[in-house]
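> Next come a sequence and a model predicted from it.
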Amino acid sequence: MHGTIQSISNGSRFWFLRGNMVWNILPPYLLGTAIVVSVFVFITVIPDPGLVLVLVGTFPWIARLVPRLGGLDIAKPSNAFACGVAVTLAQLLAGASGPLLDVFYLKSSLNRYQVVATKAFTQTLGHFIKLLYYGGIASIAVDVIDPLLTPGLLVGSISLAVIGTWLGTRVLDRVAENTFRDVTSKIILALSAACIARGAWELFV
C-alpha cells in the first residue's frame, strides 16, 4: 500500500506542476536507470536494506563536507546520469532514495518549481521500477496486503495523498527561492539522519 500511495502522490505532484518539468534531464537519467535495471534483471540482487539505508543517509552528510559533491547539479548530463544510477540502485536495494536524490537538486540551476516537478517525475518512475522488480522479476511482494485494508481505506488514503500534494504545490507560490533551498537542505539532513538510524537499527537490532 505504501508504495502505491507514494507512486500516486508523486505522480499527482508531477501532474500539478507538469509545465515546469525539465525534460532534457531525462535522457541521461534514464540511461543510468536502464543500466542499473538491466544488471539487476540478470543477477537478481537482494541485499541487506539496512546497510543501503546507512549509505543513502550518509551521502548527503558527505556532500556537505566535500565541495565537489556539494556542487552536484542535476541539469548537467553527467550528473543526471550519475543520479539515475545512484538513485535507482538505492531504490532497488533499500526502497528509499530521497536524501540521495535531493543532493543532486539542492545546488542545481533549476528553480523551485522545476525541482519539485522533475523530482516528482523521477520518483514516480523509481517507485514503478521498484514495484515491478520486487513484485515481478524478483517475485517478492513490495506491500503486504493487510486484511484490514478495505477499498474504502485505500481510496481514502489515496485521496488524502493527492489533496495533500495539491496543497503542497500551492505552498511553493508563497516561498522564496532562498527559503525553499534553505528549508530543503535542513529536511535532507534530517531525513538522512533518519535513514542512518533506521538502517543501523535493521543491521544491529
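Here it is on my side, so go on. Numbering: from 1, shown residues only.
> Going by C-alpha atoms from here, please, whenever you check contacts or count neighbours.
Noted.
> since we're on the nearest residue to Ala94 once chain neighbours are set aside, how many residues are nearby?
In space, and not counting its chain neighbours, Ala94 is closest to Pro49: 4.4 Å by Cα to Cα, 6 or more residues apart in numbering. By other Cα atoms under 10 Å, 20 other residues sit near Pro49.
> Below is structure B, check it against A:
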Amino acid sequence: MIRYLPLFILLSLLAEMLGTIGGFGSSVFFVPMASYFLDFQSVLGITALYHLSSNISKIAFFRKGFDKKLALSLGIPAVIFVSVGAYLSKFADPQLLTYILGIFLILMSLIFIIFKQIRITPKTGNAIVGGTLSGMSAGLLGTGGAIRGVTMAAFKLKKDQFIATSAIIDLAIDFSRSLVYINNGYVHKHDLYLVPILIVVSVVGTYLGKRILDHVSQEQFRGFVLILILVIGIATILNTIFNTTEP
C-alpha cells in the first residue's frame, strides 16, 4: 500500500475536479501528482485504468450530445497513435519520460498563458494532427488532454458537448493503451486495490466539477488551470532532480 493514502485520494479528487472544469481531462493533473507516490510506469498503468471509469462518469454527467464528426476525425488517429506511444514507452527511460512530462506541462501552460488569443483553425486536417499528437503524448507520457483540449477549442462546442466529446475520445484512448500497458507489465497486482478507490473518486470528482461549472464560466477557470499546470510541471522536474541526487 502506498504511503499517505488519504493524501493521494484527496489529490486524485482535486485532479478529477480540475480536469472536469478545465476540459483537459484529469490525467494532466493526476499523472504528475501520482508520480510522487508510484514509479512512472505504474502511474501509466493505473492512470489508464482510472481514466476508463473517469470518462464513463463524464459521459454520464455530460450526456447532452457530442460532435460525432469531431469524435471520429480526432479520435481515430488518437487511438492509433496512443498504442504506438504506449508501446514505445517500454523502451524509454522512465526518468527521462518524467522530465519530458514536466517540460511538456511547462511549455503547454506558458504558451497559452502568454499567447491568450492563440487559436487553431477548425479544419478536419487540424483535428487529425491534434488527435495524432494527443494520442502519442498520452501513450508515452500518460497525458495528452491538453493538446486535445486546445484542438477541440477551435471548434467552439458548447460546454457539455466539449466535455462529452472529449470523454468519448479519451475512453477509446484509455481502452487501447490499457491493453498495451498490461502487455508491457505496467499494471501490477499490488496496485489494483487503488482501482475501486479511484472509481469512486472519478464519480465524485466529476459530479463536483460539474456543479462548479454550473455556476462559474469555464473561461474564468482557464487561467487558474493553466497556472496550476505550470506549477505541477515545475514541481515534477524538481521532484525528479531531488530524487536523482539523493544518495
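Arrived safely. No experiment lies behind these values; they were computed from the predicted model shown.
> Got a TM-score for the pair?
The TM-score (TM-score structural alignment, normalised by the length of structure 1) is 0.75; 194 aligned residues with a Cα RMSD of 3.2 Å.
> The residue nearest to Ala94 of structure 1 maps to what in structure 2?
Pro49 of structure 1 maps onto Leu97 in structure 2, with residues paired by TM-score structural alignment.
> Make sure that match is actually in contact with Thr143.
No: with contact defined as Cα atoms under 8 Å, Leu97 of structure 2 does not count as touching Thr143 (11.6 Å).
> Against structure 2, what's the mean shift for stretch 180-198 of structure 1, could you check?
Stretch 180-198 of structure 1, aligned to structure 2 and superposed, deviates on average by 2.2 Å (mean Cα distance after the TM-score superposition for structure 1).
> mind checking how far the residue nearest the centre of structure 2 is from Asp174 of structure 2?
Central residue of structure 2 (Cα atoms, centre = their mean): Ser27, 2.6 Å from the mean position. Remark: distance between Ser27 of structure 2 and Asp174 of structure 2 (Cα to Cα, to the nearest Å) = 11 Å.
> can you give me the strands in structure 2?
Read by DSSP state E, structure 2 holds no strands at all.
> returning to what we had before: and the residue nearest to the centre of structure 2, what is it in contact with?
By Cα atoms under 8 Å, 6 or more residues apart in numbering, Ser27 of structure 2 lies in contact with 15, 19, 47, 51, 142-145.
> same question, Phe66 of structure 2
Phe66 of structure 2 is in contact with 161-162, 164-165, counting by Cα under 8 Å, 6+ apart.
> Tell me which of the residues you listed fall in helices.
Counted as lying in helices by DSSP state H, out of the contacts of Phe66 of structure 2, are 161-162, 164-165.
> Roughly how far does Thr236 of structure 2 sit from Leu101 of structure 2?
Distance, Thr236 of structure 2 to Leu101 of structure 2, by Cα to Cα: 8 Å.
> Now the common contact residues for these two.
Here Thr236 of structure 2 and Leu101 have Pro32 as joint contacts, going by Cα under 8 Å, 6+ apart.
> and the alignment partner in structure 1 of Met108 of structure 2, how many neighbours?
Superposed on structure 1 with TM-score structural alignment, Met108 of structure 2 falls opposite Phe59. Residue neighbour count, defined by other Cα under 10 Å, stands at 17 for Phe59 of structure 1.
> Does Phe59 of structure 1 touch Asp102 like I think?
No: taking contacts as Cα under 8 Å, Phe59 of structure 1 lies outside contact range of Asp102: 10.5 Å.
> Quick one: the helices in structure 2, in order.
For structure 2, applying DSSP H gives helices covering 5-22, 27-34, 40-61, 68-88, 94-114, 124-141, 145-153, 159-184, 194-213, 218-245.
> ok, average deviation of stretch 82-91 of structure 1 from structure 2?
Stretch 82-91 of structure 1 sits 1.2 Å off on average (mean Cα distance after the TM-score superposition for structure 1).
> In structure 2, what range does that stretch match?
Using TM-score structural alignment, stretch 82-91 of structure 1 pairs with 129-138 in structure 2.
> in that stretch, what counts as buried?
By neighbour count with 16 or more other Cα atoms under 10 Å, stretch 129-138 of structure 2 contains the buried residues 129-138.
> do the same with stretch 191-206 of structure 2
Buried residues in stretch 191-206 of structure 2, counted by 16+ other Cα under 10 Å: 194-195, 198-206.
> now swap in stretch 226-236 of structure 2 and tell me
Buried residues in stretch 226-236 of structure 2 (16+ other Cα under 10 Å): 226-230, 232-236.
> just how off-centre is that stretch within its chain?
Distance of stretch 226-236 of structure 2 from the chain centroid (Cα atoms, centre = their mean, to the nearest Å) equals 14 Å.
> contacting residues around it?
If you take Cα under 8 Å, 6+ apart as the criterion, stretch 226-236 of structure 2 is touched by 28-29, 32-33, 35, 98-99, 101-107, 109-110, 112-113.
> cutoff 6 Å now
102, 105-106, 109 (Cα atoms under 6 Å, 6 or more residues apart in numbering).
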